[in-house]
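1. How does the following fold in three dimensions:
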Amino acid sequence: MMKISITLKNLVLLIFIPTILLMITACGDSSTSQTTITATPPQINKIRVAVSPDWYPWEYIDPITNELTGFDVNLMKTIGRDGNFEVEFVQVPFDEIFDGLGTTYDVAISAIQVTPDRENKVLFSQDYQNIGEVLVVPYWNRAIWGLNDVAGKKAAALKNSIGARNVQSVDPSALVEYDNNDQMFSDLLAADRKIDIVITDYLTAVSYTARKPGSVRITAPITTENLAVAISKNRKDIKSVLDYYFALEVKNYVVKELIQKYLAIPPEQSPSNLNLNGSR
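-> Prediction:
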């Protein structure tokens, strides 16, 4: 009888890659796959696109080539190529990215989540990905399965994040805010139990939990988070163009190819050990 030996590292990869590819592909298709390609959109010559290149794998500076790259960047480049218009990227800090819409640049793409508040200020394209928030808890903890379970616990989330707002909606006193993911996930497994739960997006959760298999578990998504391009309200022509080509790229499997290239990869293959990030 042939013996099959699977190392722990290979086991992690066997679990990690199919799981993340299946879930994100399903999420990404949930809305964009329903999009129909309408009449040919207006022709434009150029779109100025704001990006905040500090959010791997969506937009970042490649540490080897020192070039701007990522899921969002290559999606916009593909759309520009297929639409026969120039795409000019403008690098902007994320906390300022909405300020220059309509003046310094036309649109912004940086894993931007569609929210009601933002919809009051900008136009949004058809969403191109859907990434939900999840709870991450120690594997032995069988008392926490959904958002309501954070009440009375120590629930960690990044400052001003969607996760933080979700905790506050249930029990403001439960919220423990962090500046970075590394410290937050470290404290989750600390012997002194500094926190009970981490609330973050699925991509971030998988990236961190894959490093310590068997130590934590991830719940089912508790939210739906659509990612879309923010567009200046006076550029409805650009919205028509982007919606048309997003539908085309889904039909032509370009979005799935980008998922495989940038999202469905094990953590140790990330450039310079960069962590997968979700929406913001």
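2. Every contact and neighbour count from this point should use C-alpha atoms.
-> OK.
3. quick one: contacts for Leu135?
-> 145-147, 197-200, 218-222 (Cα atoms under 8 Å, 6 or more residues apart in numbering).
4. one more time with 10 Å, if that's ok
-> Leu135 makes contacts with 144-147, 149-150, 155-157, 163, 197-202, 205, 217-222, as judged by Cα atoms under 10 Å, 6 or more residues apart in numbering.
5. Wait, a strand at it?
-> Yes. According to DSSP: H, G, I helix; E, B strand; the rest coil, Leu135 belongs to a strand.
6. out of everything not next to it in sequence, what's closest to it?
-> Spatial nearest neighbour of Leu135, chain neighbours left out: Ile199 (4.7 Å); criterion: Cα to Cα, 6 or more residues apart in numbering.
7. Please list all residues in contact with the one you found.
-> Per Cα under 10 Å, 6+ apart, neighbours of Ile199: 133-137, 147, 150, 155-158, 161-164, 166-167, 175, 184, 205, 218-219, 222.
8. Could you also give me the structure for this next sequence, so I can compare it with the first?
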Amino acid sequence: MFKKIVVLLMLTMLVGFSAEAGMHTNSEGKPVITVASDCTWPPMEFINSDKQIVGFSVDLMKAAANAGGYVVDIKNVAWDGIFAGLASGKYDCICSSVSINNERKKAMDFSTPYFEVQQSVVTNKDSKATTLADFKGKNVGAQIGTTGYFAVKKVDGIVAKSYDEVGLAMEDLYNGRISAVVCDDPIAADFALQQEEYAKRLKIAFIVKSDTPEYLGVAFQKGNKEVLDLVNKGLAAVVKDGTYDKIKAKWFGSN
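-> Predicted coordinates for the structure are as follows:
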């Protein structure tokens, strides 16, 4: 999985960049890129007990900025409206476990993929379900506007229940109000396997089958090549110097 990402990032290594008129700079003259992130997706991006924005993608964006010669200002932005905010120029990009797909590529540009994900289905441990079709007639939750929610909506007979945050869906699952939750596999693992209370009752039942791989990328306003190139340069640099692997190991352990 990660080898694919490394190859893709290395192929997009850029030589030099421009930080000319139009881009905000700090007192040191470095470009400042404002990043929107819906911080409800542990371990990718979330708010810790000290009220700090942390996670795999947060560390990755900061490391890429350091390597690429720019600065990132990461802001917690609710998923509902996050894409509209990008289109209106409220921030320069979104790094928030955004899956790259053809529909989104019509409305925005994407960085080189930085992570490969699959859609996992979290259920109660006593569930015998092996496919989404097994939930026909039942309520299945997912965060609205995500690929997990789209996967649920594709199956006839399932009652798709949308949530503003995936954590709210997990809470309803834990309390028996829905039968399953569909979300990215690292998020599923965090809720179902690593959170002690949930781990006693929940499990990852299966992965939703897909004919094509699903990658996460940083999203940019259509045509904002200057900022996109800057971020791609930083991402490629952290792959080349081994920082990417160190960040991955910190949050997911070594393979």
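9. Which members of the contacts of Ile199 of structure 1 occur in helices, if any?
-> Using DSSP state H, the subset of those located in helices is 162-164, 166-167, 184, 205.
10. circling back: just the buried ones from the contacts of Ile199 of structure 1?
-> 133-137, 147, 150, 155-158, 161-164, 166-167, 175, 184, 205, 218-219, 222 (16 or more other Cα atoms under 10 Å).
11. Next, count neighbours for the counterpart of Asn120 of structure 1 in structure 2.
-> When structure 2 is aligned by TM-score structural alignment, the residue opposite Asn120 of structure 1 is Lys106. Counted with other Cα atoms under 10 Å, the neighbours of Lys106 of structure 2 add up to 9.
12. for the one 4 residues further on, same thing?
-> Using other Cα under 10 Å, Phe110 of structure 2 is surrounded by 24 other residues.
13. So it versus Val35 of structure 2, what's the distance?
-> 13 Å (Cα to Cα, to the nearest Å).
14. what touches both of the two?
-> If you check Phe110 of structure 2 and Val35 against Cα under 10 Å, 6+ apart, the residues they both contact are 93-94, 218-220.
15. taking the residues you listed one by one, which sit in strands?
-> 93-94, 219-220 (DSSP state E).
16. And the residues you listed, which is closest to Ala249 of structure 2?
-> In terms of Cα to Cα, no member of those lies closer to Ala249 of structure 2 than Ile94, at 23.3 Å.
17. can you pull the contacts of the closest one?
-> 34-38, 74-75, 77, 82-83, 85-86, 110, 217-221.
18. quick one, what contacts the counterpart of Asn224 of structure 2 in structure 1?
-> Superposed on structure 1 with TM-score structural alignment, Asn224 of structure 2 falls opposite Arg235. Contacts for Arg235 of structure 1 (Cα under 10 Å, 6+ apart) come out as 101-102, 106-107, 122-123.
19. Distance of Arg235 of structure 1 relative to Thr38 of structure 1?
-> Distance from Arg235 of structure 1 to Thr38 of structure 1, counting by Cα to Cα: 18 Å.
20. now do Pro57 of structure 1
-> 30 Å.
21. again, but for Glu96 of structure 1
-> 33 Å.
22. picking up where we left off before, can you tell me which of the contacts of Ile94 of structure 2 carry over to structure 1?
-> With both residues aligned by TM-score structural alignment, their matches' Cα atoms under 10 Å, the contacts of the contacts of Ile94 of structure 2 that structure 1 also has are 34-37, 74-75, 77, 82-83, 85-86, 110, 217-221.
23. Show the buried residues in those residues.
-> Buried subset of these (neighbour count, 16+ other Cα under 10 Å): 34-37, 74, 77, 82-83, 85-86, 110, 217-221.
24. Tell me the one of these nearest Ala199 of structure 2?
-> Closest to Ala199 of structure 2, out of all of these and judged by Cα to Cα, is Ser37, at 26.4 Å.
25. which position in structure 1 aligns with that closest one?
-> Match for Ser37 of structure 2 (TM-score structural alignment): Ser52.
26. Same list (the ones in helices among the contacts of Ile199 of structure 1) but as CSV, adding distance to Val241 of structure 1.
-> Below are these laid out as CSV (distance: Cα to Cα, whole Å):
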residue, distance to Val241 of structure 1
Ile162, 29
Gly163, 32
Ala164, 34
Asn166, 34
Val167, 37
Met184, 40
Ala205, 34
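27. on that earlier part again, please list the members of the buried ones among the kept ones among the contacts of Ile94 of structure 2 that lie in helices.
-> 82-83, 85-86.
28. quick one: which of those is nearest to Asp59 of structure 2?
-> Ile82 (20.5 Å).
29. who are the neighbours in contact with that closest one?
-> 36-38, 76, 90-91, 93-94, 96.
30. Give me the subset of those residues lying in strands.
-> Those of those lying in strands (DSSP E): 36-37, 76, 93-94.
31. can you tell me which residues contact Phe94 of structure 1?
-> 50-55, 108-110, 112, 280.
32. Look up how far Ile47 of structure 2 lies from Trp41 of structure 2.
-> Applying Cα to Cα, the value for Trp41 of structure 2 to Ile47 of structure 2 is 9 Å.
33. cool, and Phe115 of structure 2?
-> Counting by Cα to Cα - Phe115 of structure 2 and Ile47 of structure 2 are separated by 20 Å.
34. To which residue of structure 2 is Val92 of structure 1 aligned?
-> With TM-score structural alignment defining the correspondence, Val92 of structure 1 maps onto Val77 in structure 2.
35. and the closest residue to its match other than its chain neighbours, how many neighbours?
-> Nearest residue to Val77 of structure 2, sequence neighbours excluded (Cα to Cα, 6+ apart): Asp38, at 4.9 Å. The number of residues packed near Asp38 of structure 2 is 21, by other Cα under 10 Å.
36. What of Glu196 of structure 2?
-> The burial count for Glu196 of structure 2: 11, using other Cα under 10 Å.
37. contacting residues around the counterpart of Val254 of structure 1 in structure 2?
-> In structure 2, the residue paired with Val254 of structure 1 is Thr243, using TM-score structural alignment. When contacts are counted by Cα under 10 Å, 6+ apart, Thr243 of structure 2 touches 59-60, 63-64, 67, 235, 237, 249.
38. Next: Thr130 of structure 2.
-> Thr130 of structure 2 neighbours (Cα under 10 Å, 6+ apart): 121, 205-208.
39. ok, now Leu9 of structure 2?
-> 3, 111-114, 232-240.
40. now, which of these sits nearest Phe17 of structure 2?
-> Lys233 (8.2 Å).
41. quick one: what helix or strand has that closest one in it?
-> helix 225-240 (DSSP states H and E).
42. Just give me the mean distance for that helix relative to structure 1.
-> By mean Cα distance after the TM-score superposition for structure 1, the fitted helix 225-240 of structure 2 averages 2.2 Å away from its aligned residues in structure 1.
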